[in-house]
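Asks: one predicted model, sequence on top.
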Amino acid sequence: GPPGAFPRVAYSRIVSGEIPPEVFEGQIVMVGATTQILQDVFPTPFAPRRTMPGVLIHANVLDTLLSGIPIRRAPIWLVASLAAVAGGGAAWAATALRPLTAFLLVAAVALGYVAGTHGAFRWGRVWVEVFPVPIALLVPYVGVVAKNFAKEQVEKRRLSRFFSPSVVKEIVRQKDDAGLGAGRRRMTVLFSDIRGFTSMSEKMEPEEVVTFLREYLSEMTEAVFVHGGTVDKYIGDAIMALYNVPFEAPDHAAQAVRTALEFQRRLQPLAERFAVKHGSELRCGVGINTGDAVVGTIGSRQRLEYTAIGDTINLGSRLESITKDFNVPVVISEATWLEVKELFDTRYLGEVTVKGKEIPVKIYTVMDRTLDPAGQEGMPAAASISS
């Protein structure tokens, strides 16, 4: 037991006669030094200060012999089994549970085991190895957490190509990208393109083209993310963005229109610098359409990408090219117009027959009074053209 488990009497009290010899009659008496000066002290599990006088250690040995209940060591196979179970449990917890829940569970099991070994030694006189199980808990837990963290970072980088940081965070938080699987849903698609950029880029050095596109695409991508969109892909200077994916947004058509107007605002300072440096006017056309499409992770076994396909997407692309014919920055389909007509200042442009469709499509433009107080007076009146 601990230092106080056996009664101790100072030798001076016996010599002085304070305690008569009869007190020790029929008792086992052990004589030894307890002072730290003589250095007859040793570390033991029971000593509160990590040391116990040698005489008390001998007293414990004698007590064990006389009681017939020695301290037994737990079998190695038992400790090994507990360590194996603990390691497997820690790996499962780190994989299946939320990080905080897994950490609390592993910590609770480790502390519970340590307390159990102390209780087994103190009251059951069984010596159980303390460290194997906590180590078995810690090593796989840390390993799985590190692996999951690395995998999460790779996944975040992959998803950040398409989604805004807030959407990426939500996908990772749910630990489920089932919403990225291909399926039909109603959505809005936006296509944008810099008018005549191919011919302009021929007069620029390749390094200048790359530098400009990096700045331009960064600005436009930020606008897409700010308004809740998802970047599907870049095609040179063209951008394809999706709305109402991967999470539902009831105002997805309005989000796309706000993005288109934001494009025009963000383009102004870029266009001014471009004109000074290259002497060319920089203009951006945006086409928007709303309808059903198949959207999700689509591709081959070798390469997958998050995209959307269908007639809705094709029409959105055609509308972007029509902006040049009507000399307007934004063209939206009738389906989109029906969703946003109460929210924005719009104007009917007319009907167009686009490639691949026999029935003419009604189109509209959206005006931003902050950019054009005159309301784009220079654009043509409503007309019917083929594209």
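Replies: Okay, I see it.

Asks: rest of the way, CA atoms for contacts and neighbours
Replies: Noted.

Asks: any idea which helix or strand comes after the longest strand seen in the chain?
Replies: With secondary structure taken from DSSP state E, the chain has its longest strand at strand 284-299. As assigned by DSSP states H and E, the chain's next helix or strand after strand 284-299 is strand 304-309.

Asks: now that next one and strand 284-299, what's the angle there?
Replies: Here strand 304-309 points in a direction 120 degrees away from that of strand 284-299 (axes from the mean of the first three to the mean of the last three Cα atoms, to 10 degrees).

Asks: can you give me the buried ones in strand 304-309?
Replies: Across strand 304-309, burial judged by 16 or more other Cα atoms under 10 Å covers 306-308.

Asks: swap in stretch 171-180?
Replies: By neighbour count on 16+ other Cα under 10 Å, the buried set for stretch 171-180 is 171, 180.

Asks: straight-line length of that stretch, end to end?
Replies: With Cα to Cα, to the nearest Å applied, stretch 171-180 spans 9 Å between its terminal residues.

Asks: for it, the distance to its chain's centre please.
Replies: Distance, stretch centre to chain centre, for stretch 171-180: 10 Å (Cα atoms, centre = their mean, to the nearest Å).

Asks: kindly report the same for stretch 57-66.
Replies: With Cα atoms, centre = their mean, you get 59 Å for stretch 57-66.

Asks: what about versus this one:
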Amino acid sequence: TPVPKPPGLDDDLWDEPTMIVPEPEPEAKQEEHSVNLSLNTIADAADPTQVRGALIVMEDISDEKRLKSTMYRYMTQELAEQLLASGETKMGGDRKDVSVLFSDIRSYTTITESMTAEEVVAMLNEYFESMVDAVFQHKGTLDKYIGDAIMAVFGSPLPLDDHAWMAVQTAVDMRHRLVEFNLKRREQGKKEISIGIGLHSDEVISGNIGSSRRMEFTAIGDGVNLGSRLEGATKQYGCDILISENTYRKCNPDRLWARELDYIKVKGKNKPVSVYEIIAIKEGPLAREVPQAKLDILDHYGRGRRLYLDRQFARAMAEFGMVLEINKDEKAAQLQLQRCQHYLTNPPEAEWDGAFTMTSK
């Protein structure tokens, strides 16, 4: 409403005052909280049938809910609930006996160089969805994605008595899932993929490592490094699942079709370790029949290795040659044959223990 000019005042002396409208105060920043709400009546002490008031208790559970949401990305809901109940979610870590699994897509760069970004992301999402489900099915924890690779831990953050067996079953399950994954891609006219898996069981440092703002369930140590090295070694032996002797011995060998491939020193380690290829699981839902030709290969290869370690290189060559007669693409037998030929002309030293030093990761 205009302010009226006072009576008797000349027009040139009158300035209509400016109305100042205060700016609205900024809205308070709203934060969403999750709460547990409980409501209890308060009875009269003299007459319990009379209600004299009410008690309302609100418990802020926002942090716990956010923590649960984060944990569900790395483990099953059941394992997350057990972990929260145990109080193991604090910062820090300790030494634990675990099995570490690494898997990686072979020739990833070559496969994806002719694909669009959208196709690469779609392929990886579908692949990870299936493989991580295999980890969760066997009580494992997803540690991290490393590009196209997966690192999983069995026996952390909560102890798992049969962690080695669970890890082996996961590896075999991933192999079976890959067959189904490739079948779909073949039907769609897309490139198939292959993977390598390395497993090692050892004592590692495990826990919540990071800052107060962001921490990560992870495992570190030589045991983790060896698992990664074994995954890389699958390329040299032409196999898809390679496990250490620690993992092999923690499982019941009678439940597995496996062969001792080699006795090696990996890059960065001085102590040699026996490594095994997992052929198949003998019983249970993951069991598969092993062809007779494969069983014959296991027989000849095993005899060849025993002769090789006994320095009978000529006889060992005959056994490895039989393996190649059955399957000319047997990469492990080709490697053993080359070593036998080398030692026939360059005999090993007296203290030779049969270990082969790998020069690549």
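Replies: Arrived safely, thanks for sending. In this text the structure is predicted, and so the values were computed from the model without any measurement.

Asks: ok, back up a step: so the longest strand of the first structure aligns onto which residues of the second structure?
Replies: Against the second structure, the aligned range for strand 284-299 of the first structure is residues 195-210 (TM-score structural alignment).

Asks: what's the average distance of that stretch to the first structure?
Replies: Compared with the first structure after fitting, stretch 195-210 of the second structure has a mean deviation of 0.6 Å; criterion: mean Cα distance after the TM-score superposition for the first structure.

Asks: alignment lookup: residue 350 of the first structure to the second structure.
Replies: Taking TM-score structural alignment, the alignment pairs residue 350 of the first structure with residue 262 from the second structure.

Asks: Three-state assignment for its match, please.
Replies: Secondary structure for residue 262 of the second structure, judged by DSSP: H, G, I helix; E, B strand; the rest coil, is strand.

Asks: do the same with residue 302 of the second structure
Replies: For residue 302 of the second structure, the assignment made with three-state DSSP gives helix.

Asks: can you give me the distance of it to residue 243 of the second structure?
Replies: 17 Å.

Asks: more crowded one of those two?
Replies: The neighbour count for residue 302 of the second structure versus residue 243, taken as other Cα atoms under 10 Å, is higher for residue 243 (30 against 18).

Asks: show me the contacts for the counterpart of that one in the first structure.
Replies: Using TM-score structural alignment, the partner of residue 243 of the second structure in the first structure is residue 332. Residues near residue 332 of the first structure by Cα atoms under 8 Å, 6 or more residues apart in numbering: 287-289, 319, 363-366.

Asks: likewise for residue 280 of the first structure?
Replies: 200, 274.

Asks: give me the three-state assignment for residue 250 of the first structure.
Replies: coil.

Asks: correct me, but it touches residue 243?
Replies: No - contact criterion Cα atoms under 8 Å: residue 250 of the first structure and residue 243 do not qualify, at 9.7 Å.

Asks: the two: which has the busier surroundings?
Replies: Each of residue 250 of the first structure and residue 243 has its neighbours counted (other Cα under 10 Å); residue 243 has more, 28 against 11.

Asks: that one matches what in the second structure?
Replies: Taking TM-score structural alignment, the alignment pairs residue 243 of the first structure with residue 154 from the second structure.

Asks: my read: residue 185 of the second structure touches residue 192, true?
Replies: Yes - look at residue 185 of the second structure against residue 192 with Cα under 8 Å: they come within range, at 6.2 Å.

Asks: roughly how far does the spatially most central residue of the second structure sit from residue 116 of the second structure?
Replies: When Cα atoms, centre = their mean is applied to the second structure, the residue found nearest the centroid is residue 152 (2.4 Å). Distance, residue 152 of the second structure to residue 116 of the second structure, by Cα to Cα: 28 Å.

Asks: between the two ends of stretch 267-281 of the second structure, how far is it?
Replies: Taking Cα to Cα as the measure, stretch 267-281 of the second structure stretches 30 Å from start to finish.

Asks: contact partners for the match of residue 243 of the first structure?
Replies: Neighbour list for residue 154 of the second structure: 98-100, 139-141, 160, 163-164, 166-167 [criterion: Cα under 8 Å, 6+ apart].

Asks: can you rerun that using 7 Å?
Replies: By Cα atoms under 7 Å, 6 or more residues apart in numbering, the contact list for residue 154 of the second structure reads 98-100, 139-141, 160, 163, 167.

Asks: and if you look at residue 282 of the first structure?
Replies: residue 271 are the contacts of residue 282 of the first structure under Cα under 7 Å, 6+ apart.

Asks: do a quick rundown of the helices in the stretch 101-250 of the first structure.
Replies: 132-159, 165-174, 197-201, 206-226 (DSSP state H, counting those that start in this stretch).

Asks: could you dump those helices into JSON lines with distance to residue 342 of the first structure added?
Replies: Putting the helices of the stretch 101-250 of the first structure into JSON lines (distance: least, Cα to Cα, whole Å) gives the following:
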{"stretch": "helix 132-159", "distance to residue 342 of the first structure": "34"}
{"stretch": "helix 165-174", "distance to residue 342 of the first structure": "28"}
{"stretch": "helix 197-201", "distance to residue 342 of the first structure": "34"}
{"stretch": "helix 206-226", "distance to residue 342 of the first structure": "22"}
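
Asks: is it true that residue 241 of the first structure touches residue 228?
Replies: No - using Cα atoms under 7 Å, residue 241 of the first structure is not in contact with residue 228, being 10.1 Å away.

Asks: residue 221 of the second structure matches what in the first structure?
Replies: The alignment partner of residue 221 of the second structure in the first structure, by TM-score structural alignment, is residue 310.

Asks: so how far is residue 188 of the first structure from its match?
Replies: Relative to residue 188 of the first structure, and taking Cα to Cα, residue 310 of the first structure is found at 12 Å.

Asks: so between those two, which is more surrounded?
Replies: The neighbour comparison of residue 310 of the first structure against residue 188 (other Cα under 10 Å) goes to residue 188, with 29 against 13.

Asks: residue 252 is in contact with the more buried one, correct?
Replies: Yes - Residue 188 of the first structure is in contact with residue 252 according to Cα under 7 Å; the separation is 6.3 Å.

Asks: please enumerate the shared neighbours of the two.
Replies: Common contact partners of residue 188 of the first structure and residue 252 (Cα under 7 Å, 6+ apart): 243-244.
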